[in-house]
Each structure stands twice: as C-alpha cells, then as structure tokens.
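In: sequence unknown, structure follows:
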C-alpha cells in the first residue's frame, strides 16, 4: 500500500538547476496531463490524488494539472509499482518508455511548491529513470490536448475535429429531414418551441403517439428556423415562408380543415398553433394543459426513471395522484424525518480503504430505487462534472483494460451546458484485435466500478442492445448509477451513467447514434431507409437489398456513406 514519504523543503528543492524556482515563470506554465495507475494504491490514496489534480486544474498563475483517462495521452504517470513485470500488466512497455513515470510523491511535492519538480528524483522504476528524466514536462510543454472531447479523436485520428458545417446546411431550413439542416441549441423562436413542446409532452403522456410525433417534427422544423431567421417569426414570415416548410405547409393546413369531418383528427395542427402564438403570444391550449391536474400527475409519474406514459396512466387510473402516493404504492421505506431510504446495500470498507467483498449482486435500478434517488437525479450535471466522471471512468478502465478510448456523447457533445445523465461510448484502440479485447468487458468493468464504490445500481434491462448475430458481438451497454468519490465532489450525488461498449469497427456508428438528438437520429434512420435504401443504427450502415455492412472509419464517414453533408454535433439539437 502506498505510504506518503516525509519531505522537507531541502528535499523538494534538491533537483538540478533546471527545476529551481528562478527558472520558471508561473504565468508560463502549460497544462500537465496526469494519469493515475491505480495498481497498489488503495481507494483513499487514489481519491486524494484526484483531489490534488483537480485543485490545480484552473490555476492561472501556478501549477496547472489535468487528469487524463488514457496513459498514451499523459505527460506524467503516477505509479506505486516499482517492478517492470508488474508494470507491464497495466501499461505497455513501449508507452512506459515515452512517459515520465513517477511516484505519487511527485504530485504532492509539486503541488506544495506550485511548480513541476524534477521527475528523475521521483522515478518509480530505476530502469526507467533516464526516460523519466528525458520525458519530464517543463515550462516548454506544448499546450494540453488531453480534453475529454479530444482524447478519442487524437488517438484514432477521426479527422472531424477541423470539419466545418457547410453554409448550405446552415441555411437549409426548408429541408424535410433534420439531418439535412443545422439546429443549434438556442434560437430566437425558443418560446414558440417551448410551447409546442408542452403539446408534444401532453400528447405523448396521453398515448397519442402519432400526434406527439407530429409536434416533435414541428418543433424540429421551428428550431431549424433559428439560423435562417435571426429574429422572431412574424405574421409575414408565416404567410410567405413558414407555410411552405415540411410538416407545416399547405397540405397540413388542408388536413387541419378536414379534421372537423373526423378524417384526420390525429394529424398535426401545428401551423394553426404557430399562427395563434404569433397573433397572441401564447397558445391557449398550453395554458389549459399546464393547469390540468391530470397532466401534472402524469408528468410527475413519468419523471421517475423506469416509468413510461403507459405506466403513468395506469397509476393515475388506480387513484394515484402524487409521487408520494407512488412511494406508498411501491413500499418505499421512509425514515423518521420523512426522507425515503435505499435498502441497506451501501458498500462497506476496511480502515485502509479497501471494499469488503460480499456475495450480493449489484442492486437493481428499479422504480423503488428511482423514487428514492429522484431528487438527486433531478439535479443537473455541469459540464465540468461530466468531465470529472469521464476522466475517472477512463482511469479505472485503462487500469482494467489498457488501450481503451472513448467519447462523451449525448447532450454534452451537442453543447448543452448541463445534462440530465451522462453517455460514454467506449472502444479499444486496436482496430484489428480490439473486438476480442472488449468481449465481456461490460460485466467486468461494471463489477469493478461497483467494488470500487463508484457504481451503486445497474438497470437489469441493460445489456446487449440487439439480438441479431452481428450486434450481439459489436455493441453492448450498461445503464448504471454512478457517484464521484466524496473527496472529489463533496455532494457525492447519484448520477445516471450509460456506458456503451463498441467494437472498433462499430465505434463511429455508435458515436453518431448516441450523440443525438432524438429527432435528429430518427430522421437519420428515416433518410437512410427512404432516400438511400440503407439501414443505419449504432453498429453499422447496412445496404438493405443484400444486407452488406459498411463500417465507417470516422464520424464524417457515417455522413458520407449516407450521402449527407457534415453537421457539427453542436448543430444537431433538433429537439427541446
């Protein structure tokens, strides 16, 4: 077990002249990327190292450190392993010779002096002392590129980091498919989109799926106006431009008129609603819906993880009206102070921080657990917390299976400032043998995270995403409940974390498929089927007439195979 060595000021300044304070300009320090090799480190020591690195992340005039999830991208590797044979179990020797591998004391002492100290004095392996000295970062270190968003691209070089969305796409607001037009996060017509979203949610909760989809498409179109219309839509815009847009045009107007005859009662009347909003600044039906007790109950029920609209309507039909009613219905234990309790399955640790093994399986994220955790799930996750989670996940993963790489997808990748959950697509960088290396990785990795006290629950329904013979081996996922260590985040909140593990050949399809948004992905599949005779899913692009599979070599390849122009992830926000 790692024991912190005692150090004096003379010890810490005993390095060569190149490490003396006069040689450093604090304002000139570049970010130093640090990877923690967790072998022979207990949980308490690891958490302490995370905290130290985090404390130096945003220091403008001092030592600046960033946690890396992949040893290949790191400048410094912290290790308590002192023998080559043991090190090679966790780190490729060729990579080891290209890095500064030091004991954790280097971090403690460097943080104490707020400058990077001479690595050779802290070399973890004697036979790598020369390489550690040679690779030690100093004030001439290039700017850090080990960000959570770029580590995967730099590793597999997907070629999309410098791609620019074509102006044609940016102003293609009249396109039928949302995968042909740019949809930024916020637009001048956001209030209109928010009103239409109320109608969509209401229709969905009431089981009117077709009608809900119509409003979802209307929202996608109205948000697609955001670049073409750098102002709020006016009546003149509605009569001259908006009326001709897909899903909002004259054909829809005719169906709205015919709906009174009972023939098209289910058809989208979005144009009428938009017209009402432009004229009066509101949609009266939205006000009625918001004040509806039934709508408020159904919406509250459906906000609980694992409860869909059908279950929500059933709960309402048997007399439930509040989430507290649900707690009673599902027999959620309540403490004396009225706070719901989780079953007594919290992990137990020895005094030195090691988890006490049990024969219990990982607790299920069922409705009862979701009810208890609902308040924590409702707290938005900042981008910095997403990145902390990602770095910690990759540090754990690379300790278990070196050579893995990943991309954070979902709303984070589309530029959202806050997320409801976190989605990470993971693969192995070995494009030839990586598929074999990740076989069975999901189960082993989730168990590791649970035993480390980082995962508290897993959804039993999660697993292989599909049953066909190819996808069974190329893509699997685990929906988990994750907690950052209290030493890293004092709130110690439960967060929903979806881990998608893809074979290397399926990786870029998975990245596109899980980036979203929901309507963007729906239209991507519809475009592939209707316009190109292809099938797109998160594992591959497949030609329908002969089932030939195509495996994109980059994210841009996915768009090229589908005959689409590149759209930046931040312009794929076709939903609210």
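Out: Received it, and whenever you're ready, just let me know what you need. Predicted, not measured: the structure shown is a model, and the values here were computed from it.
In: going by C-alpha atoms from here, please, whenever you check contacts or count neighbours.
Out: OK.
In: where along the protein do the strands fall?
Out: Secondary structure of the chain (DSSP state E): strands located at 32-36, 65-67, 76-78, 100-102, 381-382, 404-408, 418-419, 422-428, 455-458, 475-483, 494-502, 534-537, 540-543, 549-550.
In: so which of the ones you listed is the most packed in?
Out: strand 100-102 (a mean of 30; mean count of other Cα atoms under 10 Å).
In: same for that one, what does it pack against?
Out: Judged by 3 or more Cα pairs under 8 Å, 6 or more residues apart in numbering; DSSP states H and E, strand 100-102 is in contact with strand 76-78, helix 129-134.
In: just the buried residues of the lengthiest helix in the chain, please?
Out: Secondary structure of the chain read by DSSP state H shows that its longest helix is helix 209-228. Of the residues in helix 209-228, 211-227 count as buried by neighbour count, 16 or more other Cα atoms under 10 Å.
In: let's bring in a second model and compare:
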C-alpha cells in the first residue's frame, strides 16, 4: 500500500466515524431544508434525531427561518404556530393551514393541477430556458458563467442550495424522465414547499426510517402556512424586488430571465437578513452576556474574578489608610478571639452560627451584594460572599475595626474595605445603594422570586425575551413557561407571604396523620428547614417522613400525596420524585451511570398547599355559590427517608445552605468520603459508610435525634444544634 493510499484509508476511517453509515436504505436528500424543534426533547434526544437525519442525507438547517419542514414532538396546531412565531418566522395568518398536503401518490397537486400536467408545464419551462440559453451570445463569458451556474444548481443536492435556489428547483425538474421517476418514488410534491413551511410530527421520520423509504407527509402534518419576507408584507417585497431589478447593471450578453430573477431574490434575502438577523441558542446566550456587560461594567457592586467567561467590572480598590488611622488600628486591642478564629477553621460546619448575631446590619448589606452576584451569574463571587457572611455571622463580638475583619477566616481585603466604608458612612455602602437603584437588577430580582425561576432563566426573560414586568410574562410568554413556573407566577403574591410557626406545625400534623393512614402509627414526621433552625416566620414547609420498617417507606411519598389530594389539602402537585425507591433505597452510588445529581436524591414531592379550614364556608357559599377559599396557598416539600440514613437526611435538610456546602467540602477534604442526604460513601471504593449503625438491629438508632448525632460524631465534628447552623 502506498503512502497516499494509506492516507486515503485513514481519512476514510475518520469520515466513517464522523458520519456513520445509515442502517436503513432511507435517503432524504430530496427534502427541502429541515429544522428539528427542541420542544419536549432532551438535549440528548435532540442531538440523536439531528444526527440520524443527517446520516440519511436530510438537508438540516439550524436556522428555523430557512426551514421548509419543521420536525417536532408536538401534535397541537396552536402550539406549532406559536413555536414558529416565537422563532420570528414570518407567516401569513390569512393563509392558515387547511391540512392540505398534496401527494403525488394520489395524483393531487398543491395548486389543484394534476401531476401529469405539472410535468408537462415543467418540460415546457425547461424548453423555454434552453432556447433562451441557446440564443445567448456564445462568445460572452458572462453568459456562459451564469448558464453554467444555473445548470449546476439543478444538479446539487438541496442541502447545498440557498432557500431561493431550493424554491426555484422545486418549480421544475431537470428532465421529463427524472420527473417521472421521482413521481413514482417521492411521496410528496416539491412544489408544495415553495414559499411555505410545514410543521410535521417527528414520528414521520421514525416511520420512514422503519419502512426504509419516505412516507407521505399528510397524516403527520400539524400546521402549514405561507411564508412572508421578514418584517415586510408580500406586496412590499415585490416592490423592493422590482426596484432593485431596475437598478441592477445589465450584462453585455443576454441572460436568462430565470438567472436574473434568482440574483434579485438573493440580494433581497441578504438585505432582509442584514435588517434583522436571526440567532441560534448559543448566539442568544452570547447576546445575553454582552447585554449584561453593557449594563454592569464598572459597577461598584461587582468586581473582576467572577466566572471564567465573565468580566463585568473593574478590579476593586485597594484599602487606603491615613497614618492616624493605621496607628489607631494597631493600638486598639482585639477582643478575645474564639478558637475557630485562632485555629483558622474555614468550614462553617466546624463552628456555631446562631440565628441572630451582633453584626446583622453589616451582614444585611453584604447579602444584598451577594444577591446581585447571583442575579448576574457570578458563581465565584457568590461562594466568596457566602463564606465571608457565614464567618461574620459566627463571630460573637461587634466588629470594631478592619483588623477584626481580616482576622476572620474567609474575609479578605475586599470585605475589610466594605466594612470601612459602612462604618464611616454610618451604616451604608454605596455599592448597595447602586444595587437598590438599578432598574435592571430590580426586574431580575422580581423574576428570580418566581417559584421555579432561577437566576439564569430570569436573565433570559429580561435580555432574550425583553420582558420587564410580571404582566409581560403572562401576556407574551405564558405558554412557553414550565408548569412549575406558571404556578409560581399565578400565586406570586401569596408565596411572598411568610407563615407563622403555628401554621407550619398545623400543616405537619395533617401530613403526619395521612402518613399514618397509609402506613401505621410507627411513622415519624420531622419538621426541618428554617422552622427547625428557629425562624419566627417561614417561607415554606419542609417535612421529612421516615419509618423503622424499610418496606413502609417504598413509594410512601406517592401514597401520602394522593391521600392529601383526595381531601383537597394539596391543590397542585408539581413534582413527585421516586429516585430513592427506584434504586431500592440504597445510598446514592459514588459515580451515577448517567447525569449529575444535587445534594438531595431522596423521594420527595413539591406541592402547593391550601388549608381547608374555612369557618365561614357555608355562609360564603350561600351568598356566592362561586366563592373561593380565601386561605393563602403555601409551598410544602414532603421528603421520605429510609431509617438507615435518616440522620444524614435530617442533618442535610436542617442546616443552612453554606453549612451544607461546607459539610460536603469538609467530608471530602478531611475524610475522603462523599456526603449527601441519602448517606455517606467512600470515594476510593464506593463502599457505604454506616455512620448510624443501622447494620446491626441491636445498635440501630432508637430515635432520629440519636441518628443525627451519630452522623456528626462519625464525621469527626462537634454536634451543632439546629439553631447553631444558621449560615444562610
């Protein structure tokens, strides 16, 4: 084998690896441009569908405005239409789809013209074009070049043609024999795609794949519409075309009218694309980041050092001190420092953090800056401020100097500078004032407070969709929201209300009652979250259910939820996860087979709760038969843990966010283990570490309180009461 042959062989193997040979004889080169909707498809499913279509020759496009066939996992005409409108596809609504998908197999055409007559018309058109080309000057290089390009256009696959060329190619076949052959082998009329877009069920492709040949589109068409030029009515586009045509320089030789018209359409298309470009998902993400840079560059509440792709602001200033201030700091004696400061313990799980501390006012200012970091996507800044806030919250003395700030683990010169400013100004920080007056952050914060909307989604609402108020989301994007977001928006005002501890206890008592109905009296019900840490007002209710008999906790969350729904306590069940039941209630494996996971993988249900205690129900209904329950809707999380790891579950769900994060970091760094609410694993072997001594029935924890203490002892930590884990 020669060197060139070896090289060709290598290149061939690489090509085969990138473009696998289709398992079916299905060939889709004859299709117009195809776009795959991401609707109801995971990223993996979307990529798989696109890869399979590409392997079978389909001319894929990633710009939906170029597509003539849109494959999607939807069966509703209204949703298909909205998907096109949201993607800025300009459609003529007066020409709504009538589910007419003319098929050559049935002898019907898009314009009610028989297929035989269309072939004759196409043949006559070809004859006229050939005659025009023959009459062109043979000595003109311009005429020869343009004629050659036109001929090549007819020979190229549609995946290599522009949209205007596809539409021209769909008007006439290259010869009568080819038209006759495609009439018998192709199940659709190419003329029907000229200037139109069709939303087709993705099932069409899989059925064609199974049968080895393209199937008729008609049974799978969800929506069909005529296309309009972007942001221009049809009559306007014709006027522009004619105007441009009159101003084009005429070639010396006589050109085919078809060629000249194609050139005009190409120019119009490029001009329209320049007027308003269309963006892919990645491009939209970059636009959001660029818009954020324009809004926040140079702001004092942000500084460099955020995410690797972000650099919104300038570096923070150095701390300046006069000689007198410096001497005063040195002469001022520091108070007695706690042991965790002297030993520089950086993990908040190694110290006590009370619910209320002497420096709450300063922490409130830092928390505002931290929230701004959350809203702008600065993950590194969020972690840094969380560490500093937790350290200051654990400090038992009122901070009097910058030296004290710098002595605390996790507090650097930036925090010291902010404290200096806060102290000199009488309790204010300019960065916080900027945050409160910033209109963009005000809107982002409002969106972020919708249940089910994170910071990333809030930024997409603002920058990508251009929404500025909650009403904008309802009016312009309601159908695009996930169900959990719709519920969060519907009860936005009610979810902002805090509930007293007595109401939390009442909700837990009802959940426990229904839990005993579906199991027995041995069920344990523990209120965790902010309630257990001692908060006077709670935003939601977190409840853990457990039972000493392991079989009682299988599918328990599903049974309890259905029982509560029957009596009307639960108005909306948003999610029911049986992750723990599906893995036989074993601690989470060290390396999951697919996907990642968060801190918690227990069975749980996120629900919307409304109290059925309505004392004036009869009187209200007598006055107004349509009267509604006036009790506010509440957010309730019901979690189920098997008894073998109930201590880990309670420790995780009780502690503050930074305490949980530092607990995982500590266990990884000091013990070499992996901790989550379903148990502890050795990182080396993946072996479950039984900290709660569940393996021996004689040594099992008699109560959940004992189980939680054993978790702290097994990790080598001093047990902290729930009200000592208030890190925020």
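Out: Arrived safely, thanks for sending. Everything numeric in this text was worked out from a predicted model, so none of it was measured.
In: TM-score for this pair?
Out: Overlay of the two chains. TM-score (TM-score structural alignment, normalised by the length of structure 1): 0.57; 349 aligned residues with a Cα RMSD of 2.5 Å.
In: one step back: which of the helices and strands packed on strand 100-102 of structure 1 sits closest to residue 275 of structure 1?
Out: strand 76-78 (60.2 Å; Cα to Cα).
In: where in structure 2 does the closest one align, residue-wise?
Out: Following TM-score structural alignment, strand 76-78 of structure 1 has no partner segment in structure 2.
In: tally of neighbours for residue 169 of structure 1?
Out: 20 (other Cα atoms under 10 Å).
In: what sits against the closest residue in space to it that isn't next to it in sequence?
Out: Counting by Cα to Cα, 6 or more residues apart in numbering, residue 181 is the residue found nearest to residue 169 of structure 1 once chain neighbours are left out, at 5.1 Å. Residues in contact with residue 181 of structure 1 (Cα atoms under 8 Å, 6 or more residues apart in numbering) are 169, 170, 171, 172, 173, 175, 224, 567.
In: which residue in structure 2 lines up with the fourth one?
Out: In structure 2, the residue paired with residue 172 of structure 1 is residue 340, using TM-score structural alignment.
In: how close does the nearest residue in space to residue 269 of structure 1 that is not next to it in sequence get to residue 219 of structure 1?
Out: Spatial nearest neighbour of residue 269 of structure 1, excluding adjacent residues (Cα to Cα, 6+ apart): residue 256 at 5.6 Å. With the distance defined as Cα to Cα, to the nearest Å, residue 256 of structure 1 ends up 17 Å from residue 219 of structure 1.
In: re earlier: what lines up against the residue nearest to residue 169 of structure 1 once you look at structure 2?
Out: Per TM-score structural alignment, residue 181 of structure 1 is aligned with residue 351.
In: so how far is residue 242 of structure 2 from its match?
Out: In terms of Cα to Cα, residue 351 of structure 2 sits 78 Å off from residue 242 of structure 2.
In: can you check residue 154 of structure 2 too?
Out: 25 Å.
In: who's more crowded, the two?
Out: residue 154 (18 against 12).
In: that one matches what in structure 1?
Out: Checking with TM-score structural alignment, residue 154 of structure 2 has no match.
In: helix, strand, or coil at residue 154 of structure 2?
Out: helix (DSSP: H, G, I helix; E, B strand; the rest coil).
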